[in-house]
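**Student:** A predicted structure for the sequence below; I have some questions about it.
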Amino acid sequence: MKLHCEVEVVSRHLPALGFRNRGKSVRAVLSLCQHSPRSPPRPWAGGSRAGPHPACLLISTLKDKRGTRYEQLKKNIEQFFTKFMDEGKATIRLKEPPVDICAISSSLRSFLSAVRLAHRGCDIQAPLSPLTPAKTSEFDKFKTKMVITSKKDYPVSKNFPYYLEHLQTSYCGLVRVDMRIFCLKNLKKLDLSHNHIKKLPPAIGDLIHLQELNLNDNHLESFSVALCQSTLQKSLRSLDLSKNKIKALPVQFCQLQELTDLNLDDNELIRFPFKIGQLTNLRFLSAARNKLPFLPSEFKNLSLEYLDLFGNTFEQPKVLPVIMLQTPLTLLESSARTILYNRIPYGSHIIPFHLCQDLDTAKTCVCGRFCLSCFIQGTTTMNLHSVAHTVVLVDNMGGTEAPVISYFCSLSCYVSSCDMLK
């Protein structure tokens, strides 16, 4: 019976001798073994020789595959510490030698049950492992990085190592995201570049530690709202969606507020999310070679270190504004403005879902107030150096200016800001 876990063996003699334990766990294979008559004799961890027993503990690491054997289990366990069992943590305290075996694993419960039986001298129903050195392949589960760059190397018959933190599967011809990836709860970096993926499953949002996601050179046409509202809001730092077929990102995309790096090069973008200014941590933004005709007004709220908008189809600012004012305001418009201005909480459990969508997509006036369908829309230009330290030229003529759409909630707001639109 074997348990792949992280183990720290703490000697209770060290503090009395004035030494400190190192306090660092190692990845190991913890085995409950059957003592074999054929096994060569080996010194007991307590320093003396003990007779054969039905079961013993063996802790093997990658550096010491033969492992350390704790033969005496029957009536030799002083205490089990299982207060944090639900978190996958437990400690076995032996009487002789005086050590604490601290283990971390999601499968501790059944293993500890078998150890308890060995302590009581009862028969153990589960099969015991042979008392042999661990194999190198047994430590593959502890790998934290795996890079696959060809279809022939892609694992089909076996799972990915459970402890992976960095997984790259490029040039593998994938048309969908492998569902086995969603079991990798420690994953921090996922690289699925250079494949044929058309759609992202919502389950990617269950990777609670994911910080970097690379989807470069695929066939994506959208980035779903479900992903924008998942745990990626708190974890995702870097996102590469370049060389896809994305035409627009949902307004909820701006809820990924931990983003620092965003690459949207070589897509078919016709607009940015108009609340892009909410990405306050964004520092590197590249959206070259798209079809952007203008930038949203909240683009002015960004504070970037690097910006690349080369090769977009920016239009010349329109001289005349688009007027969609209505007097008096409709009840829907007036209520929505009041809710947003006073930051009154709302949700689909309070008001109809379509009204929530209207509130989520409300436009922000230059005065800081909000409007839904009653506004004036004007176009101006902005120098991109006002939002970024380093700016790649917008075109081959050396320009660094781009058109920006602005909204005004009333005629007075428009008149007071008309100098800005000249």
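**Tutor:** Yep, it's here.
**Student:** going forward, measure contacts between C-alpha atoms and count neighbours the same way
**Tutor:** Fine.
**Student:** which ones are touching the residue lying closest to residue 303 once chain neighbours are set aside?
**Tutor:** The shortest distance from residue 303 to any residue other than its chain neighbours is 5.1 Å, reached at residue 387 (C-alpha to C-alpha, 6 or more residues apart in numbering). Neighbour list for residue 387: 300-304 [criterion: C-alpha atoms under 8 Å, 6 or more residues apart in numbering].
**Student:** are any of these buried, and if so which?
**Tutor:** With burial judged by 16 or more other C-alpha atoms under 10 Å, the buried subset of the contacts of residue 387 is 300, 302-304.
**Student:** which one of these is nearest to residue 371?
**Tutor:** Checking the buried ones among the contacts of residue 387 against residue 371 with C-alpha to C-alpha, the nearest one is residue 300 at 18.4 Å.
**Student:** any idea how far that closest one is from residue 310?
**Tutor:** Separation of residue 300 from residue 310 (C-alpha to C-alpha, to the nearest Å): 18 Å.
**Student:** using the three-state scheme, assign residue 415.
**Tutor:** The three-state label given to residue 415 by DSSP: H, G, I helix; E, B strand; the rest coil is helix.
**Student:** who touches it in this structure?
**Tutor:** No residues are in contact with residue 415 under the rule C-alpha under 8 Å, 6+ apart.
**Student:** may I see the buried residues of the helix ranked longest in the chain?
**Tutor:** Ranked by residue count and defined by DSSP state H, the top helix of the chain is helix 108-120. For helix 108-120, a neighbour-count test (16+ other C-alpha under 10 Å) marks 108, 111-112, 114-119 as buried.
**Student:** can you pull the contacts of the residue positioned nearest the centre of the chain?
**Tutor:** By C-alpha atoms, centre = their mean, the mean C-alpha position of the chain lies nearest to residue 210, the distance being 1.7 Å. Contacts for residue 210 (C-alpha under 8 Å, 6+ apart) come out as 186-190, 232, 235-236.
**Student:** try it against this one:
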Amino acid sequence: MKLHCEVEVISRHLPALGLRNRGKGVRAVLSLCQQTSRSQPPAPAFLLISTLKDKRGTRYELRENIEQFFTKFVDEGKATVRLKEPPVDICLSKANSSSLKGFLSAMRLAHRGCNVDTPVSTLTPVKTSEFENFKTKMVITSKKDYPLSKNFPYSLEHLQTSYCGLVRVDMRMLCLKNLRKLDLSHNHIKKLPATIGDLIHLQELNLNDNHLESFSVALCHSTLQKSLQSLDLSKNKIKALPVQFCQLQELKNLKLDDNELIQFPCKIGQLINLRFLSAARNKLPFLPSEFRNLSLEYLDLFGNTFEQPKVLPVIKLQSPLTLLESSARTILHNRIPYGSHIIPFHLCQDLDTAKICVCGRFCLNSFIQGTTTMNLHSVAHTVVLVDNMGGTEAPIISYFCSLGCYVNSSDMLK
């Protein structure tokens, strides 16, 4: 039985001697072994740790020799085995989580002196080919090179499969828990599985030149909220992004060029870490009011169908306010938690898409809507011209929760 992972063996005597461990694991093959003999019964199993520099490996007795297992992060491919003799901690990382669980179970049996259910290895040096599984980067740019009969190396951190004719995301990719960069550009993918959100370390996702028509709300609620920093959705067929998209607050680089976008998410201003935004050649008629809250280094909105600001405002004031309007404003103003387990789902959607007045208050269905222009240099250091006429201004919508707010802010609409 073997396990491929990174290993660091730490002596517990080091702190007493005033020394520190290296703090870095090495790629290794762990084997559960027995030394075979024709004349004697099978010997107890032991752990053999082999590295590329030491293929014969180092042996550690297991029978009644394991002091403790540390498995809090086993689902992330990490665990530590503390031995009694020698007094060392064997720290494992970047392992396949299911393989790691099975290997630890076998080690527990060996520690108790029980028979291991799975076959154990014989004491032979590990071959160099065993270490090929530690590949961290794989680039596939043609259909003929795409692996059909064997899995991707579990240790991959960067995977690119472009020009392979993929119509869906290969589920084998979603088992690569160490992935930090996934490039699926130039394929025919129409839909993203929600399980992409299970890639807890994913920082860059490239879906350029596919057939996507939407971006899943489930992905916006996934662990991508804390990990995803770069997203390329260029050259697809996306008309709108869900309002929940703005929960991906670690995003720094967002590319939406050459889609069919007719609007940005209304709460795009919540992307506080966004620095590079490109949405050229779409069908945007105007920008949402929260666009003013962005702080960008680079902005490209060239080739959109921006409309001229309307002279007359759209008035939808209600007097008196409905119970729904008053309740919604109270919930949002006081930041009262809500969800579909508390109130109907359609009310959650209304709250998610509530407008924000220029005064900072919220409004649902009672408001005045006005359109003006903004110079894009007010939100970005570098701005690509929005048209061939040399302009850097674009129409933006503003909302007013009352007639008083509209009158007090009327200068901004001139």
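**Tutor:** Structure received. A quick note: this is a predicted structure, and the numbers were derived from the prediction, not measured.
**Student:** nearest to residue 138 of the first structure, of the contacts of residue 210 of the first structure?
**Tutor:** Distances from residue 138 of the first structure to the contacts of residue 210 of the first structure, taken as C-alpha to C-alpha, are shortest for residue 186 (18.9 Å).
**Student:** counterpart of that closest one over in the second structure?
**Tutor:** Residue pairing (TM-score structural alignment): residue 186 of the first structure is matched to residue 178 of the second structure.
**Student:** give me the number of residues near the nearest residue to that match once chain neighbours are set aside?
**Tutor:** Distances taken as C-alpha to C-alpha, 6+ apart put residue 157 closest to residue 178 of the second structure, at 5.3 Å, once the chain neighbours are dropped. For residue 157 of the second structure, the count of nearby residues is 19 (other C-alpha atoms under 10 Å).
**Student:** so residue 157 of the second structure sits right up against residue 134, yeah?
**Tutor:** No - using C-alpha atoms under 8 Å, residue 157 of the second structure is not in contact with residue 134, being 10.1 Å away.
**Student:** so residue 358 of the first structure sits against residue 373, correct?
**Tutor:** No - when contacts are counted by C-alpha under 8 Å, residue 358 of the first structure is not listed as touching residue 373 (9.4 Å).
**Student:** list the contacts of the closest residue to residue 293 of the second structure other than its chain neighbours.
**Tutor:** Nearest non-adjacent residue to residue 293 of the second structure, counting by C-alpha to C-alpha, 6+ apart: residue 269, 4.8 Å away. Residues near residue 269 of the second structure by C-alpha under 8 Å, 6+ apart: 246, 290-294.
**Student:** what's the counterpart of residue 269 of the second structure in the first structure?
**Tutor:** Using TM-score structural alignment, residue 269 of the second structure sits opposite residue 277 in the first structure.
**Student:** could you count how many residues lie near residue 231 of the first structure?
**Tutor:** Going by other C-alpha under 10 Å, the residues that sit close to residue 231 of the first structure add up to 18.
**Student:** my error: substitute residue 18 of the first structure in the last question.
**Tutor:** Residue 18 of the first structure: 7 neighbours (other C-alpha under 10 Å).
**Student:** now swap in the one 3 residues further on and tell me
**Tutor:** Applying other C-alpha under 10 Å, we find 13 residues neighbouring residue 21 of the first structure.
**Student:** please apply the same query to residue 358 of the first structure.
**Tutor:** 16.
**Student:** now for the contacts of residue 269 of the second structure: which two are most distant?
**Tutor:** Checking the contacts of residue 269 of the second structure with C-alpha to C-alpha, the most distant pair is 246 and 292, at 14.6 Å.
**Student:** follow-up on the earlier one: am I right that the match of residue 269 of the second structure falls within a helix?
**Tutor:** Yes - counting by three-state DSSP, residue 277 of the first structure is found in a helix.
**Student:** where in the second structure does stretch 292-308 of the first structure align, residue-wise?
**Tutor:** Under TM-score structural alignment, the match for stretch 292-308 of the first structure is residues 284-300.
**Student:** touching that stretch from outside, list them.
**Tutor:** Contacts with stretch 284-300 of the second structure, where a contact means C-alpha under 8 Å, 6+ apart, come from 261-272, 274-280, 304-307, 356, 378-386, 394-399.
**Student:** start to end distance for stretch 32-45 of the second structure?
**Tutor:** Distance between the two ends of stretch 32-45 of the second structure: 7 Å, counting by C-alpha to C-alpha.
**Student:** that older thread, with the contacts of residue 387 of the first structure in mind, which one is nearest to residue 354 of the first structure?
**Tutor:** Taking the contacts of residue 387 of the first structure together and measuring to residue 354 of the first structure by C-alpha to C-alpha, the closest member is residue 301, at 27.8 Å.
**Student:** quick one: the closest one and residue 292 of the first structure, what's the gap?
**Tutor:** Separation of residue 301 of the first structure from residue 292 of the first structure (C-alpha to C-alpha): 18 Å.
**Student:** also residue 207 of the first structure?
**Tutor:** Residue 207 of the first structure is 32 Å from residue 292 of the first structure, by C-alpha to C-alpha.
**Student:** likewise residue 31 of the first structure?
**Tutor:** Separation of residue 31 of the first structure from residue 292 of the first structure (C-alpha to C-alpha): 60 Å.
**Student:** same question, residue 227 of the first structure
**Tutor:** 24 Å.
**Student:** shouldn't residue 88 of the second structure be in contact with residue 14?
**Tutor:** No - applying C-alpha under 8 Å as the test, residue 88 of the second structure and residue 14 come out as separate, 9.9 Å apart.
**Student:** looking at those two, which is more packed in?
**Tutor:** The neighbour comparison of residue 88 of the second structure against residue 14 (other C-alpha under 10 Å) goes to residue 88, with 17 against 12.
**Student:** go ahead and list the helix or strand containing the aligned residue in the first structure for residue 258 of the second structure.
**Tutor:** Alignment note: residue 258 of the second structure maps to residue 266 in the first structure; criterion TM-score structural alignment. Assigned by DSSP states H and E, residue 266 of the first structure belongs to no helix or strand.
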